[in-house]
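**Student:** Make a model of this:
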Amino acid sequence: MRTVIFIPARYASSRYPGKPLAELRQKDGSTKSLIRMSWEAARAIEGVDAVYVATDDARIAEHARGFGAEVIMTSEACENGTARCAEAAAQLGEAPDLVVNFQGDAPLTPPWFVEGLIAAMKADASVQMATPVLRCDRQTYENFTEDRRNGRVGGTTAVFDRHMNALYFSKEVLPYIAPGKLPEPIPVFHHVGVYAYRPGALKAYIETPVSELETLEGLEQLRFLSAGLAVRCVEVEARGRLFWELNNPEDVARIEAALEAS
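**Tutor:** Reported below is the predicted structural model:
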């Protein structure tokens, strides 16, 4: 099964303009750009045939080529990462059997998150799209609730049925838990913003109109759910590592602290 990873990257972000080029301090005191860290994380994933940065921005493209990444230029019309992956995949000479959308703002994504996702897709040919979910530990749950208390839109949570098919994704913390009643294990799952699609799922996405829920939440995967297309959630394990994305400038310190502790 030919598997290709795309790292969608755009410069114009409403919450963090120029985010892919943001420099983060490493454990040794040096710095690396967010897009380079994400590319290196993607390159560490086993069972992948190629990794590309997909962007519409010449600054990002030049920077990515400078550290050795293969770049596919996409149009400015791409409304989100899924659309950018679909456009990039169409430019490949050999069509992939599986496309992985690896977020350019999640350099803390361990390789086994994506390897588990790919394995789940290979094991069940009926699954057209899948995404990882990670049960929150106390620190991650506190990160979520702190962001919401301060009016920041941070990570995304996922709820799913007993067959592991997604019921909903939200930038709110779901399910709601009354203050002082946090159970163990914590029943909140952090949605890891990685997606694996079969070509038919990407085609269906492009052909499906934008949904109201997708627009309200700002979450592209809700278009699949609104259209009645199943999204399989694959639970992954942290193995002692903190996972968080760089959604806001405030997240830089969180990620740098995690790098220092690694």
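
**Student:** only C-alpha atoms for contact and neighbour calcs from this point on.
**Tutor:** Will do.

**Student:** contacting residues around Asp129?
**Tutor:** Rather than Asp, residue 129 is Met. Going by Cα atoms under 8 Å, 6 or more residues apart in numbering, Met129 touches 121, 195-198, 201, 230-232.

**Student:** of these, closest to Leu34?
**Tutor:** When those are compared for distance to Leu34 (Cα to Cα), Tyr195 wins out at 19.1 Å.

**Student:** doesn't Val133 make contact with the closest one?
**Tutor:** No - using Cα atoms under 8 Å as the test, Tyr195 is too far from Val133 to be in contact (10.8 Å).

**Student:** Which one of these two is surrounded by more residues?
**Tutor:** Val133 (27 against 24; other Cα atoms under 10 Å).

**Student:** Kindly confirm my reading that that one forms part of a helix.
**Tutor:** No - Val133 sits outside any helix when classified using DSSP: H, G, I helix; E, B strand; the rest coil, being strand.

**Student:** before we move on, back to that, among the contacts of Met129, who's most crowded?
**Tutor:** Counting by other Cα under 10 Å, top hit in the contacts of Met129: Ala196 with 29 neighbours.

**Student:** One more sequence to fold, the one below, so I can look at both together:
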Amino acid sequence: MTQISKYYHSNTRPVQILGIIPARYASTRFPAKALVDIGGKSMIQRVYEQAIQADRLSKVIVATDDQRILDHVASFGGEAVMTSVDHQSGTDRCHEAFMSIGSHFDYVINIQGDEPFISPEPINELASVLDLSTELATLVKIIDSEDLLFNPNVPKVVLNARQEVLYFSRQTIPYLRGQEPADWLKQHTYYKHIGIYAYRIDVLSKITSLPVSSLEKAEALEQLRWLENGFRIRAVVTTDDSHGVDTPDDLDKVTKKFLS
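**Tutor:** You can find the predicted model right below:
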């Protein structure tokens, strides 16, 4: 048993989990999307109100780089902290936000700030595996269509027998030798990545100090930096799907799906 596991089992307090919603203003494809109106509420308000329903979270905050977002979150009764405009990832923003509040938490869960209709259930599913022996965790979902399977914009995940991540790739892996691609879904269970992460706080500090890795550069997937440096990522299989908003067209689609 590891030292941190011994600490947990000798102190039966519940694990304390901080939910952080990164929300920057200058999104490349959709500037100010955190403040866009969706049926009478801003995107960030909808994400926040969904996240606080996840009863396994001890606290939820927004981490932003813009005073307008900070003020808006305060206007609907939420809590937000200001972070640097220079962060390259939500993980980096989460780390600064965690350090700034100075509270005692065991884990941070990074909740995507552009999923206005996220369900509390997958957040709770991810939180359920956090027992202080878990370094990092993320969600995956079974792929059920060829469109997703062969779409390079949908990261695929390969797992080991212990439900830990072996690799993330935009390519379709594993390659099924001798099988027609049209039959691959019948022969093997493929997973896609759902981009919500849990970090043990000591691990969060370590991974944000690592340089960009060669695998991360190759696939443009930051989580490969963690694997390349020997960190273990536990995967939780969910049936919930993600409905992120990267563009105004995405916003139209999710609005029609959830509000029509």
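
**Student:** What would you report as the TM-score here?
**Tutor:** Here the superposed chains carry a TM-score of 0.83, computed using TM-score structural alignment, normalised by the length of structure 2; 243 aligned residues with a Cα RMSD of 2.4 Å.

**Student:** which ones are touching Tyr141 of structure 1?
**Tutor:** Contact analysis of Tyr141 of structure 1 by Cα under 8 Å, 6+ apart lists Val188.

**Student:** any idea which helix or strand carries it?
**Tutor:** helix 138-149 (DSSP states H and E).

**Student:** List the buried residues of that helix.
**Tutor:** By 16 or more other Cα atoms under 10 Å, the buried positions in helix 138-149 of structure 1 come out as 140-141, 143-145, 147-148.

**Student:** same check, this time on stretch 181-188 of structure 2
**Tutor:** 181, 184.

**Student:** List of residues touching it?
**Tutor:** For stretch 181-188 of structure 2, using Cα under 8 Å, 6+ apart, the contacting residues are 143-146, 176.

**Student:** ok, so of the residues you listed, who is nearest Val62 of structure 2?
**Tutor:** Comparing the contacts of stretch 181-188 of structure 2 against Val62 of structure 2 with Cα to Cα places Ile143 closest, at 30.7 Å.

**Student:** doesn't Leu149 make contact with that closest one?
**Tutor:** Yes - under the criterion of Cα under 8 Å, Ile143 of structure 2 makes contact with Leu149 at 6.5 Å.

**Student:** ok, the closest residue to Asp147 of structure 1 other than its chain neighbours - contacts?
**Tutor:** Among residues not flanking Asp147 of structure 1 along the chain, Gly154 sits closest, at 6.1 Å (Cα to Cα, 6 or more residues apart in numbering). By Cα under 8 Å, 6+ apart, the residues touching Gly154 of structure 1 are 144, 147-148, 171, 247-248.

**Student:** which SS class is Gly154 of structure 1?
**Tutor:** Per three-state DSSP, the local secondary structure of Gly154 of structure 1 is coil.

**Student:** Against the centre of structure 1, work out the most remote residue.
**Tutor:** Most distant from the centre of structure 1: Gly180, at 30.7 Å, with distances by Cα atoms, centre = their mean.

**Student:** To which residue of structure 2 is it aligned?
**Tutor:** Counting by TM-score structural alignment, Gly180 of structure 1 lines up with Ala182 in structure 2.

**Student:** Grab the most central residue of structure 2 for me.
**Tutor:** When Cα atoms, centre = their mean is applied to structure 2, the residue found nearest the centroid is Ile196 (1.6 Å).

**Student:** For whatever residue of structure 1 lines up with that one, give its distance to Gly154 of structure 1.
**Tutor:** Using TM-score structural alignment, the equivalent of Ile196 of structure 2 in structure 1 is Val194. According to Cα to Cα, to the nearest Å, Val194 of structure 1 and Gly154 of structure 1 sit 16 Å apart.

**Student:** before we move on, back to that, tell me, what's touching Ile143 and Leu149 of structure 2 both at once?
**Tutor:** Tyr190.

**Student:** show me what contacts Ala74 of structure 2?
**Tutor:** Ala80.

**Student:** Pretty sure Tyr195 of structure 1 sits in a strand.
**Tutor:** Yes - Tyr195 of structure 1 forms part of a strand when assessed by three-state DSSP.
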